[in-house]
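K.L.:
please find the sequence and the predicted model below.
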Amino acid sequence: MASDDTATQWPDDGEQDDGKPDSVEQRGVAEDGAKRVPRRYSRRRLITTGAVAAGAGVLAGAVGGVALVGGTAPTPLLQPSGRRRFAGKVVLITGATSGIGRAAAIRFAEEGGKVAFCGRRRELGREVEQEIRNAGGEALYVPADVRVEPDVQRFVDTAVSRYGGLDVCFNNAGITVQKSVHEYTVEEWDNVQSTNLRGAFLSLKYGVPHLVARGGGAVVVTSSANAVATSGGKGAYAASKHGLIGLVQSAAHDYGADNIRVNALLPGTTDTELVRRAAGTENLPDAVWARMADIYAKNTIPDVKRLGTADEMAAAALILASDDLPFMTGAQLVVDGGTTSFAG
């Protein structure tokens, strides 16, 4: 799909954006409904988008419900590990109403964690909370906007008050607005930085004192493979994700003596709502999306030939947050199917 901007401008990670649903005519993804550049999909546009190899017949068949043979690598179904690495621990997650954050909340709870998470979409937040509780886990949803300092402070204080402390912070909330640099409004630029970078700072600011009081803990920050290599149309997003790497490295030095490890998770392109919306395809039939993602993966993830899953990224976040890697801090874990190492 490299011949079309729909493909080349997908974000290379899938962290929860926690925004309101966009229409198929909207190109950017913004948490507060900020102005976006219209993108209209005519039938001809759909047929030619991403140089769909099988042509109009494939997409027409997809819309008609005909099964598509993608030819990509099979996507593994990850099962609960059965381990209890977070038994008795309190886990704080930002942006967990869908995507990687949601998957992580479920997995932390499966491993015994008491999970407090935030997000703006109340209905989805309550759904995730109930899903975890129905499975026998412990979860608390707190509506909060990571751009708003009092919201973040209230979120952290509510979680600590409920569960008596804090052991893990997964700073995951993020959004993207994609266009050439000069086309951003100042509001759009600031919104991306405020959500992705400032939001992580605020989570650290109010979370770290509780980790110190606990005698140590772990912080995981969702950056992106875009912090290693990016492409056009991602100026605001890539800048925020590069900034997160610097924040993680400095924070690791700040709190190493307090027995707090701080690491960054760098997801590659992940099949989540954020990625689908950034591609402007959230209102297309699932079969059409699957075919577009199939072709994109073949062209840009040549070794694995598929998108990552939210569960795979969540599993990586749990590894970083666990006690399995006690000597790892200030580091970056890239989980991108080999994309950033590909020289072809």
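P.N.:
Received the coordinates, thanks.
K.L.:
CA only for contacts and neighbour counts going forward, please
P.N.:
Fine.
K.L.:
buried ones in stretch 186-200?
P.N.:
Under the neighbour-count criterion of 16 or more other CA atoms under 10 Å, stretch 186-200 has Glu188, Trp189, Asn191, Val192, Gln193, Ser194, Thr195, Asn196, Leu197, Arg198, Gly199, Ala200 buried.
K.L.:
what about Phe209, distance to Tyr255?
P.N.:
Residue 209: Pro, not Phe. Pro209 is 10 Å from Tyr255, where distance means CA to CA, to the nearest Å.
K.L.:
can you list which of the buried residues of stretch 186-200 are found in helices?
P.N.:
Those of these mapping onto helices are Glu188, Trp189, Asn191, Val192, Gln193, Gly199, Ala200, per DSSP state H.
K.L.:
name the residue in Pro209 and Tyr255 with the higher neighbour count.
P.N.:
When Pro209 and Tyr255 are compared for neighbours, Tyr255 comes out ahead with 17 against 13, by other CA atoms under 10 Å.
K.L.:
and stretch 82-101, which residues are buried?
P.N.:
85-86, 89-101.
K.L.:
go on, stretch 176-183?
P.N.:
Here stretch 176-183 shows Thr176, Val177, Gln178, Lys179 as buried, counting by 16+ other CA under 10 Å.
K.L.:
filter those residues down to the ones in helices?
P.N.:
Reading helices off the buried residues of stretch 176-183, I find no matches (DSSP H).
K.L.:
OK, contacts around Phe170?
P.N.:
Neighbouring residues of Phe170 by CA atoms under 8 Å, 6 or more residues apart in numbering: Val91, Leu92, Ile93, Thr94, Val219, Val220, Val221, Thr222, Ala317, Ala321.
K.L.:
show me what contacts the third one?
P.N.:
Spelled out, that is Ile93. Taking CA under 8 Å, 6+ apart, one finds Gly101, Ala105, Val115, Ala116, Phe117, Cys118, Cys169, Phe170, Asn171, Asn172 in contact with Ile93.
K.L.:
one more to weigh against that first structure:
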Amino acid sequence: MNISGTALGNASGRVEGKVVLVTGGGGGIGAATARLFAEQGASVAVVDVDEAAAKQAAEEIDPEGRRALAVAARLDEEAEARRAVEETVGAFGGLDVLANVAGVRVWGPVTEADPASWDYIVRGNLLQAAYCAKFAVPEMARRGGGSIVNVSSANALAGRPGMAQYDATKAGLLAMTRAMAHDHAADGIRVNAVCPGPTLTDFHVRRRVQATGETPDQAREQLRRQTPTLLRRQADPPEIGQVILFLGSDEASYVTGATYVVDGGLSA
């Protein structure tokens, strides 16, 4: 399913003139989100730990680099998060929307978890979102408000085997979202969360290829079909990005502290 456009010239202006920072923007949901914002008139900073992926995503959005900026950063380091925000503001003059899409995973029950894996998952799923928000909020407040969208997971709301650490940190992100909505409402900053269900990203395709020996096309097709959602398929990344776009736009001007579950009916 392709529900995004293909050229900046197709922008209808839902976020015209806004400046957006997308973490994890080098691939998957993050790259799709960055493109959707750009197509709707925003200037976009594509931030990713993978410099090559960030540059490729930014170049695909705007080869001339006027409205898309690639930033390579380890956002679980406070100084790196500060730099990502500063580079965005330096390039585009401000910041209106922060989409915290980046995240990490570990597998296994808590009985097998060690301090290193806990540090990794907490830093990747909580601290990098918190650090980016720390430096984004003052920039948004200077412009009279803004929007922060934290990408959690449908599995933050329901348990499953072998994912205790991941699910716990994604649930923590929901709690942080609600608290931030209280903290920053007076500055006109809305804070919401999106909980995607199964989503067909290159990350999941690569994992299936490694596990099964299938070709990427075979793995993609099997993943698309073998999912327990009511819609009988996985989401395409732009379908998650469209919800993030809505929450970042003025169309969601009365929405804050909310959690949007986008899981094809998985949790119904």
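P.N.:
Arrived safely, thanks for sending. Computed from a prediction, not measured in an experiment: that's the story for all the values here.
K.L.:
looking for the alignment partner of Thr23 of the second structure in the first structure.
P.N.:
Taking TM-score structural alignment, the alignment pairs Thr23 of the second structure with Thr94 from the first structure.
K.L.:
would you mind measuring from its match to Gly233 of the first structure?
P.N.:
Distance from Thr94 of the first structure to Gly233 of the first structure, by CA to CA: 26 Å.
K.L.:
what does Gln332 of the first structure give?
P.N.:
From Gln332 of the first structure to Gly233 of the first structure the distance is 24 Å (CA to CA).
K.L.:
so what touches stretch 103-117 of the first structure?
P.N.:
Contacts of stretch 103-117 of the first structure (CA under 8 Å, 6+ apart): 80-96, 128, 132, 137-142, 159, 163, 310-311, 314-315, 317-318.
K.L.:
of the contacts of Phe170 of the first structure, which is the nearest to Thr340 of the first structure?
P.N.:
Thr222 (16.6 Å; CA to CA).
K.L.:
residue contacts, the equivalent of that closest one over in the second structure?
P.N.:
Matched by TM-score structural alignment, Thr222 of the first structure corresponds to Val151 in the second structure. Neighbouring residues of Val151 of the second structure by CA under 8 Å, 6+ apart: Ala99, Asn100, Val101, Ala102, Ala193, Val194, Cys195, Pro196.
K.L.:
what is the nearest of these to Ala175 of the second structure?
P.N.:
Ala193 (9.7 Å).
K.L.:
does that closest one sit in a helix, a strand or a coil?
P.N.:
The three-state label given to Ala193 of the second structure by DSSP: H, G, I helix; E, B strand; the rest coil is strand.
K.L.:
neighbours around whichever residue in the first structure pairs up with Ala102 of the second structure, how many?
P.N.:
Per TM-score structural alignment, the equivalent position to Ala102 of the second structure in the first structure is Ala173. By other CA under 10 Å, the residues close to Ala173 of the first structure number 29.
K.L.:
the first structure: strands as residue ranges?
P.N.:
For the first structure, applying DSSP state E gives strands covering 90-93, 114-119, 138-143, 168-171, 217-222, 260-267, 332-335.
K.L.:
OK, contacts around Gly88 of the first structure?
P.N.:
Shown in contact with Gly88 of the first structure (CA under 8 Å, 6+ apart): Gly112, Gly113, Lys114.
K.L.:
repeat the analysis, applying 7 Å as the threshold.
P.N.:
Gly88 of the first structure makes contacts with Gly112, Gly113, as judged by CA atoms under 7 Å, 6 or more residues apart in numbering.
K.L.:
swap in Asn125 of the second structure?
P.N.:
Applying CA under 7 Å, 6+ apart, we find Asn125 of the second structure in contact with Gly103, Val104, Thr169, Lys170.
K.L.:
can I get those in TSV including distance to Ser267 of the second structure?
P.N.:
Shown next, in TSV, are these (distance: CA to CA, whole Å):
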residue	distance to Ser267 of the second structure
Gly103	21
Val104	22
Thr169	19
Lys170	16
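K.L.:
pull out the buried members of the residues you listed.
P.N.:
Buried among those (16+ other CA under 10 Å): Gly103, Thr169, Lys170.
K.L.:
and the closest residue to the first one other than its chain neighbours, how far is that from Asp76 of the second structure?
P.N.:
Counting by CA to CA, 6 or more residues apart in numbering, Gly103 of the second structure lies nearest to Asn125, which is 5.0 Å off, once chain neighbours are set aside. Noted for Asn125 of the second structure: a distance of 9 Å to Asp76 of the second structure, by CA to CA.
K.L.:
check Asp263 of the second structure too.
P.N.:
From Asp263 of the second structure to Asp76 of the second structure the distance is 27 Å (CA to CA).
K.L.:
who's more crowded, these two?
P.N.:
Asp263 (24 against 21).
K.L.:
what lines up with the more buried one in the first structure?
P.N.:
Using TM-score structural alignment, Asp263 of the second structure sits opposite Asp336 in the first structure.
K.L.:
which residues touch that match?
P.N.:
Asp336 of the first structure neighbours (CA under 7 Å, 6+ apart): Ala225, Pro267, Gly268, Thr269.
K.L.:
which single one of the residues you listed is nearest to Met328 of the first structure?
P.N.:
For those, the closest approach to Met328 of the first structure (CA to CA) belongs to Pro267, at 17.8 Å.
K.L.:
list the contacts for the aligned residue in the second structure for that closest one?
P.N.:
Applying TM-score structural alignment, one finds that Pro267 of the first structure aligns to Pro196 in the second structure. Residues near Pro196 of the second structure by CA under 7 Å, 6+ apart: Ser153, Ala154, Ile240, Val261, Val262, Asp263.
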